[in-house]
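Engineer: sequence unknown, structure follows:
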C-alpha cells in the first residue's frame, strides 16, 4: 500500500472512531485529503462521501426512537433539512477552490466553537429563549445548508440549537440528529456524485477504514471517560483550525 493510501486509511480509521465517540471526524479526513493532493472543494465532497455510510448506519440504529424535534414534527424538519442540504451542496459546487480555501478556516472555527462551548451555553440560553415552529424550521434550513456545504460538527450544532431554543433533552434528540445529518448528507452525496466532484478511490479507502473505526469507537466508548474523549476532540479541532488559518495566510 502506498504512503498516500496509508494516510487516507489512517485518517478514515481515526475519523470513524471519533464520530462514534464524540463527532468531529471531518477535522481529520479533510486535511488528510488535502495533504494527499486533492483540491479543497473535491476534498470536502470526498470526505462527505467517505463518512456517509457510518452516519447512515447510525440513523438506522436510532430509527425506533424518532419523535418531535423541539416541538416540531419530524416530517417538516426533514423536508427543510433536505432542501437546505441541496442548497448547501450546490453552493459548494459553485464555489471555486481558491474561495473555499479562504472560507474553510472560518468554517472550521465555527465548528470548533460549537464543539467547545455549545454544552456550556445551552443552559444559559434555555432560560432566556423559546421559539415556535416557524423560526425553528428556518434555523433548521440554515443548518441543512451548512451541512450540505461543509458539515463539520453539524450534528452537534443541531443538538445545541434544538436544546438551546426549545429546552429539549439531548439524549432524546440523538435519533433526530442522526436522521437530519444523514438527510443533508444524502442530498449532498447525490449532488457531488452527479457533478463528478468525488475522488472515488480516495473515498473508498477512507470510507472502508472509517467503518472499521466506527466499530472500534463504539467499543472504546464503553470504556473511555467521556470528558477525556471530548477534550481530545476539541484539542484536535483547535489544532486543525490553526493549521488552516496559517495555510490561508500564506
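Structural biologist: Nice, thanks for sending it over. This is a predicted model, so every value here is computed, not measured.
Engineer: CA only for contacts and neighbour counts going forward, please
Structural biologist: Fine.
Engineer: Surely residue 21 and residue 215 touch.
Structural biologist: No: using Cα atoms under 8 Å, residue 21 is not in contact with residue 215; the gap is 10.3 Å.
Engineer: which parts of the helix ranked longest in the chain are buried?
Structural biologist: The helix that spans the most residues within the chain, counting by DSSP state H, is helix 97-126. Residues of helix 97-126 classed as buried by neighbour count (16 or more other Cα atoms under 10 Å): 97, 100-101, 104-105, 107-116, 118-119, 122, 125-126.
Engineer: elements contacting that helix?
Structural biologist: helix 40-61, helix 154-166, helix 226-249 (3 or more Cα pairs under 8 Å, 6 or more residues apart in numbering; DSSP states H and E).
Engineer: Next, format those as JSON lines and append mean neighbour count and distance to residue 84.
Structural biologist: Shown next, in JSON lines, are the helices and strands packed on helix 97-126 (neighbours: other Cα atoms under 10 Å; distance: least, Cα to Cα, whole Å):
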{"stretch": "helix 40-61", "mean neighbour count": "22", "distance to residue 84": "16"}
{"stretch": "helix 154-166", "mean neighbour count": "23", "distance to residue 84": "12"}
{"stretch": "helix 226-249", "mean neighbour count": "16", "distance to residue 84": "25"}
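Engineer: One more to weigh against that first structure:
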C-alpha cells in the first residue's frame, strides 16, 4: 500500500506532462520500477495507465485529422496498429535481464528525441525532402517502437513528417495523437491478454494520470512552452542517468 501514494503522484505528474508538453512515460516507468515492479511489467503497466489520456487527446483533435502527401490517414492507422502489435510482442518475448540493459538506452533515445527532434527535423527539412514511401517505412519502425517502449515517439513522428515539406503543425499534432493512440491501444490489448500488467498499481496511476491531464491542460495555458519542455528534458535526463547507473552498478 505504501507504493500507491508514490504511483498516484507520479500519475498526476505524468498526466500533466503529457497534456502540457509530453514525456509522461519518463515519469511512470521509473516510478513503477522504483516501487519494485520488474522493468518489463513496469513498461507494459505504464502504457496501460497512460492510454486513456492519449485517447482523450486524439478525440480532442478529431476535427483536424488529415492525410499526408496523399497517403490516406487510414493507411497510417493500420500501419500503427500492426507496428504496435509487433512492438508489444517483442517486449513480451524480451528476457527481463535483457530489457534491464536496454531500458537506459531507450530512455536516452526518447530524451534526445524530445530535446532535439523538432530542431533536427527543421534542419533536415532545409536539405532533405522525403516521399510517401519513406514516410510509410518510417511509420512502420516508429509504430514498432511505440508498442515496445514509446518514449518520445510523438516527437519522432513529427520530425519525420516535417521532412515532407510544409506540413501544418495542427495536422501533425492531430496525426501524432491518433497514430500514437492506435499503436498504444493494440499494445495495451496485447499486454492485458498476455498478463504482464500489475492492475492495482496501474489503476492507481491511471486515475491520477486522468486528473493530472486535466490540470496539465490548464497549466499549459499559463506557463510558457519552453519552460515546460525544459522541465521534461531535465527530468528525463535525470532518469536516464539514474537508469544507466542502475544497469551498470
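Structural biologist: Happy to help now that I have it. Here the structure is a predicted model, which means the values were calculated and not measured.
Engineer: what's the TM between chain one and chain two?
Structural biologist: Laid over one another, the chains give 0.97 as their TM-score (TM-score structural alignment, normalised by the length of structure 2), with 249 aligned residues with a Cα RMSD of 1.1 Å.
Engineer: can you redo the helices and strands packed on helix 97-126 of structure 1 as a markdown table with distance to residue 176 of structure 1?
Structural biologist: A markdown table is the format used below for these (distance: least, Cα to Cα, whole Å):
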| stretch | distance to residue 176 of structure 1 |
| --- | --- |
| helix 40-61 | 8 |
| helix 154-166 | 9 |
| helix 226-249 | 21 |
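Engineer: Out of the ones you listed, which gets nearest to residue 183 of structure 1?
Structural biologist: helix 40-61 (8.9 Å; Cα to Cα).
Engineer: mean deviation (superposed) between that closest one and structure 2, please.
Structural biologist: Helix 40-61 of structure 1: mean distance to aligned residues in structure 2 after superposition is 0.4 Å, counting by mean Cα distance after the TM-score superposition for structure 1.
Engineer: What lines up with residue 34 of structure 2 in structure 1?
Structural biologist: Residue pairing (TM-score structural alignment): residue 34 of structure 2 is matched to residue 35 of structure 1.
Engineer: what's the spacing between that match and residue 59 of structure 1?
Structural biologist: Per Cα to Cα, to the nearest Å, residue 35 of structure 1 is found 30 Å from residue 59 of structure 1.
Engineer: what about the host helix or strand of residue 9 of structure 1, how far off from structure 2?
Structural biologist: If you go by DSSP states H and E, residue 9 of structure 1 is part of helix 3-21. In this overlay with structure 2, the average offset of helix 3-21 of structure 1 from its partner residues is 0.4 Å by mean Cα distance after the TM-score superposition for structure 1.
Engineer: Identify each buried residue in that helix, please.
Structural biologist: In helix 3-21 of structure 1, counting by 16+ other Cα under 10 Å, buried: 7-21.
Engineer: What sits closest to residue 52 of structure 2 if chain neighbours are left out?
Structural biologist: Nearest residue to residue 52 of structure 2, sequence neighbours excluded (Cα to Cα, 6 or more residues apart in numbering): residue 210, at 7.2 Å.
Engineer: Which residues does the host helix or strand of the one you found contact?
Structural biologist: Assigned by DSSP H and E, residue 210 of structure 2 belongs to helix 199-220. With Cα atoms under 8 Å, 6 or more residues apart in numbering as the test, helix 199-220 of structure 2 has contacts from 4, 7-21, 28, 45-46, 48-50, 52-53, 228.
Engineer: whereabouts in structure 2 does the host helix or strand of residue 145 of structure 1 align?
Structural biologist: Assigned by DSSP H and E, residue 145 of structure 1 belongs to helix 133-149. Aligned using TM-score structural alignment, helix 133-149 of structure 1 spans residues 132-148 in structure 2.
Engineer: Mean deviation, that stretch versus structure 1?
Structural biologist: Here the mean offset of stretch 132-148 of structure 2 against structure 1 after fitting is 0.5 Å, by mean Cα distance after the TM-score superposition for structure 1.
Engineer: Could you verify my assumption that residue 80 of structure 1 touches residue 144?
Structural biologist: Yes: counting by Cα under 8 Å, residue 80 of structure 1 does reach residue 144; the two are 7.3 Å apart.
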